[in-house]
Structures are given as C-alpha cells and as structure tokens.
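Peer 1: Quick check, what structure comes out for this input:
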Amino acid sequence: MPAAPDYPVPALEKGLDILEALAAASVPQSLSELATHMKRSSSELFRMLACLEQRGYVAREGVSGKFSLTLKLYALAHIHSTRDKLLQAARPPLEALTEQIRQSCHLSVLERGHLLVIAQQDSPERVRLSIEVGGEFDAAHTASGRLLLSHLSEQERAPWIRTLPKAGKKQFEKKLKEIRNAGFSSAESETVEGVRDIAVLVGNPSAGVMAALAVTRLVRRGEPVSDQVLLRAMLTASTKISESLGLSP
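Peer 2: Below you'll find the predicted structure:
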C-alpha cells in the first residue's frame, strides 16, 4: 500500500494522542499525568481536553477531576457492523487477487459453531470453482476453519474440540499449533477431489476481528503459478484488507 502523504496537522494529532493515551491507561488520568505520559505541557493539553469533553469523547470524574474515555468512540465504530466493514474493505483486494492468480477466492468467518462463507470472488477463467456465499461447513474439516480455530484461545475453541473423537483431539490440537506457527493453512480439499485449499488470516485476533481468505485451487495443465507465488499474493491481499480496517495484520 502506498504511503499516505505527510501533511502534519498538529492540533488533530494532539487530540488523537490524548484519546490513545486515555485508551491505553487502565485508570482515569489527571491533566498532569497525561502531560507527563505524553511529554507535553499541561497548558498544551488543557484546551484540547476541554474540547474533547464538550464533544462528549472524554468525561471528568466529579471528585478527582480525572479524565477517561466515554463510549462515544465505541458507538461511532459500531454504526456499521464489523461484517459490513470487512466486506467493504475486502472487495477491491479480492478482485485484484483473482485477476492476478486466475483462481476464485472466498472469505469465511466462524459463526454459531460453523464456518460461514461471507464473500466470494470468481476467477476470470471460464472454468472455475465457486463457493456459495452463505454456505456453512464444519470448521474442523476445512483449511479455513482450522486456520481460524488455531487463533482462538483454548477456552474459545473448546466447543469445537468437544465434537471430535477422543482419540483425535490431541492430534488436532497439534495440527492447530502447526498452522498457527506457519501463518497459513493448506490441505487437500475434504469435499472435492483434485483441488487444494489454501487459507491465510485477515484481521487481527487480538482486536476480535478475523476472517479466513481462502483459495480452492484448481490445478491446470502447464499452470506457472506455484503454491509459494499463490501464497505471497494471498498474504498481500489479506494485508491490504487488514490495513483498510485499520488493523495491524
């Protein structure tokens, strides 16, 4: 992604620094504490805090007079659903990816105990594979599902693990660890013979936003694109989607 032009806006940057400092703090902060943390003078921050308080972004405690964030930023962030934002951010990178690799790709999330396909971008080739949007699959038996499960906490993935045969649970956990360490998931398709599934992560699990970008690859005779080239192109697309969401991959 090209670097954004550098047009300094000191007042705006100061206000954003205050919001980020309050978000990072575990307890309300006084004016002097903020000034020390941000390495600025109290007089620099006073008017900015007054403006943020007037606009409803910060609130002051009645007794101590210390500042903390309100829920206004949260409310603004949730005017549109996370999924809507994900789909909007994903559309251009998915279109560019299919043009580059000449394969269809799709985006999936974990929902209600299944892997749910939320977006599909068709290959420009005449012969192609498509995955139906809205289709639900067993997460444990798909490359995308295993990738997403590998980034859940042990407690979060427990419901999926409980459905597996007792003898296979330890091996499955080992597989998830390998996937997480590798940074991608790949396997022969368990539903269609002759195709290979490759999936990479979109978003950031620590931010609570993640999806799997997957290609169900049809291998054509004489095709020059190797798995390594395909994977690099997919990782580039996933990074662009994540950055469009304001997330560090």
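Peer 1: CA atoms for contacts and neighbours, from now on please.
Peer 2: Will do.
Peer 1: Tell me the buried residues in the longest helix belonging to the chain?
Peer 2: In the chain, ranked by residue count with DSSP state H as the criterion, the top helix is helix 82-101. Residues of helix 82-101 classed as buried by neighbour count (16 or more other CA atoms under 10 Å): Leu86, Ala89, Ala90, Pro93, Leu94, Glu95, Leu97, Thr98, Ile101.
Peer 1: of all these, which comes closest to Leu152?
Peer 2: Of all the buried residues of helix 82-101, the one sitting nearest Leu152 is Leu86; the distance, using CA to CA, is 19.0 Å.
Peer 1: residue nearest the centroid of this protein?
Peer 2: In the chain, the centroid-proximal residue (CA atoms, centre = their mean) is Gly203; its distance is 1.2 Å.
Peer 1: give the contact list for that one.
Peer 2: Val209, Met210, Ala211, Ser238, Ile241, Ser242, Leu245, Leu247, Ser248, Pro249 (CA atoms under 8 Å, 6 or more residues apart in numbering).
Peer 1: where does Val225 land in three-state SS?
Peer 2: Classification of Val225 using DSSP: H, G, I helix; E, B strand; the rest coil returns coil.
Peer 1: do you know how far it is from Pro124?
Peer 2: According to CA to CA, to the nearest Å, Val225 stands 15 Å off from Pro124.
Peer 1: Next: Leu110.
Peer 2: 28 Å.
Peer 1: swap in Pro159?
Peer 2: In terms of CA to CA, Pro159 sits 39 Å off from Pro124.
Peer 1: quick one, which of those two is more surrounded?
Peer 2: Using other CA atoms under 10 Å, the more surrounded residue of Pro159 and Pro124 is Pro124, with 15 against 11.
Peer 1: Which secondary structure state is assigned to the more buried one?
Peer 2: Quick answer, by three-state DSSP: Pro124 is coil.
Peer 1: Make sure it is actually in contact with Arg102.
Peer 2: Yes. Under the criterion of CA atoms under 8 Å, Pro124 makes contact with Arg102 at 6.2 Å.
Peer 1: Tell me where the protein has helices.
Peer 2: Under DSSP H, the chain gives helices at 10-24, 31-38, 42-54, 72-77, 82-101, 143-150, 154-162, 169-182, 227-244.
Peer 1: now for the first one, which elements pack on it?
Peer 2: Okay, so that is helix 10-24. helix 31-38, helix 42-54, strand 67-69 (3 or more CA pairs under 8 Å, 6 or more residues apart in numbering; DSSP states H and E).
Peer 1: let's see this one next to it:
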Amino acid sequence: MRARPAEAGTMAAEERRAKYSVPAVEKALDVLEYLAELAVPATQAQLARALGRQPGEIFRLLTCLELRGYLRRDPASGAYALTLKLFELSRTHSPYQRLVEAARPWMRRLAETVRETCHLSVLHQDQVLVLAQEESPRPLRLSVEVGSRHSPLRTASGRIMLAHLPERERTALLDRLPEWREQDAAARDGFIDRLAALRERGHERAEGERFAGILDLGVPVGGPMASIKAALIIATLRQGDGPDLDAMLPTLQATARAIATEAGLRGSPS
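Peer 2: Just a heads-up that it's a prediction; the model follows:
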C-alpha cells in the first residue's frame, strides 16, 4: 500500500531527523522546550525525570545553558528557569518586527476612523498568528489576544492568506493539517472553491464564526509575491442594522496598501 503524500512527508522528515540527529543539541532543545511549555522553574531531578534522562546526564548541559545565559538557577531551590535571552534573540531577527512597526500607526488610524477593533495576522507554522491589535475607542469592543494562534481553516484571516498562497504551497500546508485530512472530498472541494471566490473579490466576510454576533471583515496585506503573507481584519459586533461593512471596506483596503508599502512587501494589492 502506498503512503499518502502527507504520510510520506512525515516519514521523510523522521528519517532525515534520525540521520542528521545531534544528541547534545537534541538534549538542549528538549530542556528549553520543556521549560517553555512548563512555564515554571524545574530542578535537575525534575527535568531528568520528565525527559527520560539520568540526572547526571543533563548536569553539564544545564550548566552550559546557564553560563550562556539561557537558563537561570535559583540558589535556594536549585530550580532552573528560562531567561529572556531567547526572546531577545527572536526580536532581534524576527521577520515580523518590521511589519508590526510599519502597521501600528496605520492600524491606530484605522481603529479611530471606523471606531472598531482591528488586528494583523500572519501564517506561522501552519497556524494564524496574531501579531498586533488596535482596539476600538468605543467603551464596548472586541479584543483578540496578541500572540494567540488560530486555525487557518476556521478564521477569516486564515482563509485570506490561504487564498493568496501559490497553489503548490497551499496544498502542502493543507495536507499537513489534521483537520483538513479529516474532511471528506466534498468539503475539501467546497473550501477550495471558497478560496478561489475570495481571491477573486479580494476580501472576506464572516459572521458568528467564533461567537454569535461577531462580524469579521478582512483583506490581504501585500500581494501574491510578498515574502510574508498577512491579513488585516476589522472585528466588530452586530448591533441592529449595523455596522456598515461596505462603508468600512475602502478604508480597510487603503490601510492594507499603506502597511504593505511601508513594510516593503512586494506585490501590494491595488
């Protein structure tokens, strides 16, 4: 029986990882990732037990990470915790930093003009990552946590960015998603048709996708050739006959163009 493309890709990745594995590096990454997930300090014995290692096996590793500034050891409890060094490194070379810096003043102006909350998202590790948000000046407003991750299939942001990916890249991404592989052929075909229609009209609208009464209006930031795929969304509440999304769309599109130009994203939408 032949392996499906997604399964074959997973098998190839596992074989490559086994072939080029560096045990010392693997151990160091295991420690850093475990402490990041745990979010509280852990002793040498606790780390060894959690990672299936002998305490003496990771002693030198912990000492090295501490000396290099990645870990801090509490002198009283002996527990290790992550420092801010990884965060500082990520900010120094983040491909999204320039985008956020370029977007903030334009997003602030957008929120003040339409009096609604807006947020900027990118595709990161096959998920929608919220990079920035500007809240509505209204006393009652929506808010999305910056740094939160969401499904690319079930969000307006995700569909906008999927719709503007090259076909081969989009197919590969979808095949990696368990929720995509669980859908039947009819559902997949319908979703692809929806993306094609979205790409044609240049924007996406959604109502009640996360919670009843919530409206999302979004557009891409940058064109198909942009190195970073991003989406700008206005999120609001349905109240009576409003809000008027048609009236907001031109301002949203103009803001997306301004952000793309400021950030230097190639192929800005017209």
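Peer 1: where does the TM-score land?
Peer 2: Superposed pair, TM-score by TM-score structural alignment, normalised by the length of the first structure: 0.64. Supporting alignment: 170 aligned residues with a CA RMSD of 1.7 Å.
Peer 1: circling back to that earlier point, from the contacts of Gly203 of the first structure, which single one is nearest Arg220 of the first structure?
Peer 2: Within those, the smallest distance to Arg220 of the first structure is 24.4 Å, found for Ser238 (CA to CA).
Peer 1: picking up where we left off before, just name the most buried of the helices of the first structure.
Peer 2: Comparing the helices of the first structure on average neighbours per residue, with mean count of other CA atoms under 10 Å, the densest one is helix 143-150 at a mean of 27.
Peer 1: that older thread, possible to save the helices and strands packed on helix 10-24 of the first structure as a markdown table with distance to Gly194 of the first structure?
Peer 2: Output for those, formatted as a markdown table (distance: least, CA to CA, whole Å):
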| stretch | distance to Gly194 of the first structure |
| --- | --- |
| helix 31-38 | 58 |
| helix 42-54 | 59 |
| strand 67-69 | 54 |
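Peer 1: before we move on, the earlier item: which residue numbers in the second structure does the longest helix of the first structure align to?
Peer 2: Helix 82-101 of the first structure corresponds to residues 95-114 in the second structure, going by TM-score structural alignment.
Peer 1: next one: the matching stretch to chain centre, how far?
Peer 2: Chain-centre distance of stretch 95-114 of the second structure: 17 Å, with CA atoms, centre = their mean, to the nearest Å.
Peer 1: Thr216 of the first structure matches what in the second structure?
Peer 2: Looks like Thr216 of the first structure aligns to Ala235 there (TM-score structural alignment).
Peer 1: nearest spatial neighbour of its match, skipping sequence neighbours?
Peer 2: Among residues not flanking Ala235 of the second structure along the chain, Asp216 sits closest, at 4.7 Å (CA to CA, 6 or more residues apart in numbering).
Peer 1: The aligned partner of that neighbour in the first structure - how many residues pack around it?
Peer 2: Alignment note (TM-score structural alignment): Asp216 of the second structure maps to Asp197 of the first structure. Using other CA under 10 Å, Asp197 of the first structure is surrounded by 20 other residues.
Peer 1: measure Asp197 of the first structure to Val117 of the first structure for me?
Peer 2: Counting by CA to CA - Asp197 of the first structure and Val117 of the first structure are separated by 14 Å.
Peer 1: Not counting residues beside it along the chain, what's closest to Leu99 of the second structure?
Peer 2: Using CA to CA, 6+ apart, the nearest residue to Leu99 of the second structure is Ala263, at 5.3 Å.
Peer 1: What of Gly267 of the second structure?
Peer 2: Gly223 (4.3 Å).
Peer 1: need the contact list for Leu61 of the second structure.
Peer 2: Lys27, Ala28.
Peer 1: Name the SS class of it, please.
Peer 2: helix.
Peer 1: Looking at the first structure, name the residue matched to Thr171 of the second structure.
Peer 2: For Thr171 of the second structure, the residue aligned by TM-score structural alignment is Ala158.
Peer 1: And Arg60 of the second structure, by the same measure?
Peer 2: So, by TM-score structural alignment, Arg60 of the second structure is left unmatched.
Peer 1: same deal with Ala260 of the second structure?
Peer 2: Checking TM-score structural alignment: Ala260 of the second structure goes with Ser242.
Peer 1: Surely that match and Leu235 touch.
Peer 2: No. Contact status for Ser242 of the first structure versus Leu235: not in contact, 10.4 Å apart, counting by CA under 8 Å.
Peer 1: start to end distance for stretch 161-174 of the first structure?
Peer 2: 12 Å.
Peer 1: mind checking how far the match of Ala260 of the second structure is from Val202 of the first structure?
Peer 2: 6 Å.
Peer 1: what touches both of those two?
Peer 2: Joint contacts of Ser242 of the first structure and Val202 (CA under 8 Å, 6+ apart) are Pro249.
Peer 1: Report the two of the contacts of Gly203 of the first structure separated the most.
Peer 2: Farthest pair in the contacts of Gly203 of the first structure, by CA to CA: Ala211 and Ser248, 13.8 Å.
Peer 1: neighbour-wise, which of those two wins?
Peer 2: Higher neighbour count among Ala211 of the first structure and Ser248: Ala211, with 28 against 13, using other CA under 10 Å.
Peer 1: Can you name the residues that contact the match of Asp216 of the second structure?
Peer 2: Ala143, Ser185, Ser186, Ala187, Glu188, Ser189, Ala214, Val215, Thr216, Arg217 are the contacts of Asp197 of the first structure under CA under 8 Å, 6+ apart.
Peer 1: same thing but 10 Å
Peer 2: 105, 142-144, 185-190, 214-218 (CA atoms under 10 Å, 6 or more residues apart in numbering).
Peer 1: which of those residues lies closest to Val133 of the first structure?
Peer 2: Relative to Val133 of the first structure, and with distances defined as CA to CA, the nearest of those is Cys105, at 11.3 Å.
Peer 1: Ignoring the adjacent residues along the chain, who's closest to the closest one?
Peer 2: Using CA to CA, 6+ apart, the nearest residue to Cys105 of the first structure is Val215, at 4.5 Å.
Peer 1: Correct me if wrong: the one you found contacts Glu188.
Peer 2: No. Checked against CA atoms under 10 Å, the pair Val215 of the first structure and Glu188 is beyond contact range at 11.6 Å.
Peer 1: Need the residues touching each of those two.
Peer 2: Ala143, Val195, Arg196, Asp197, Ile198.
Peer 1: Could you count how many residues lie near the second one?
Peer 2: The local packing count at Val195 of the first structure equals 16, with neighbours defined by other CA under 10 Å.
Peer 1: Hmm, Ser130 of the first structure is touching Leu107, no?
Peer 2: No. Applying CA under 10 Å as the test, Ser130 of the first structure and Leu107 come out as separate, 11.7 Å apart.
Peer 1: Overlap in contacts, the two.
Peer 2: Contacts common to Ser130 of the first structure and Leu107, judged by CA under 10 Å, 6+ apart, are Gln120, Gln121, Val215.
Peer 1: Alright, that wraps it up for me.
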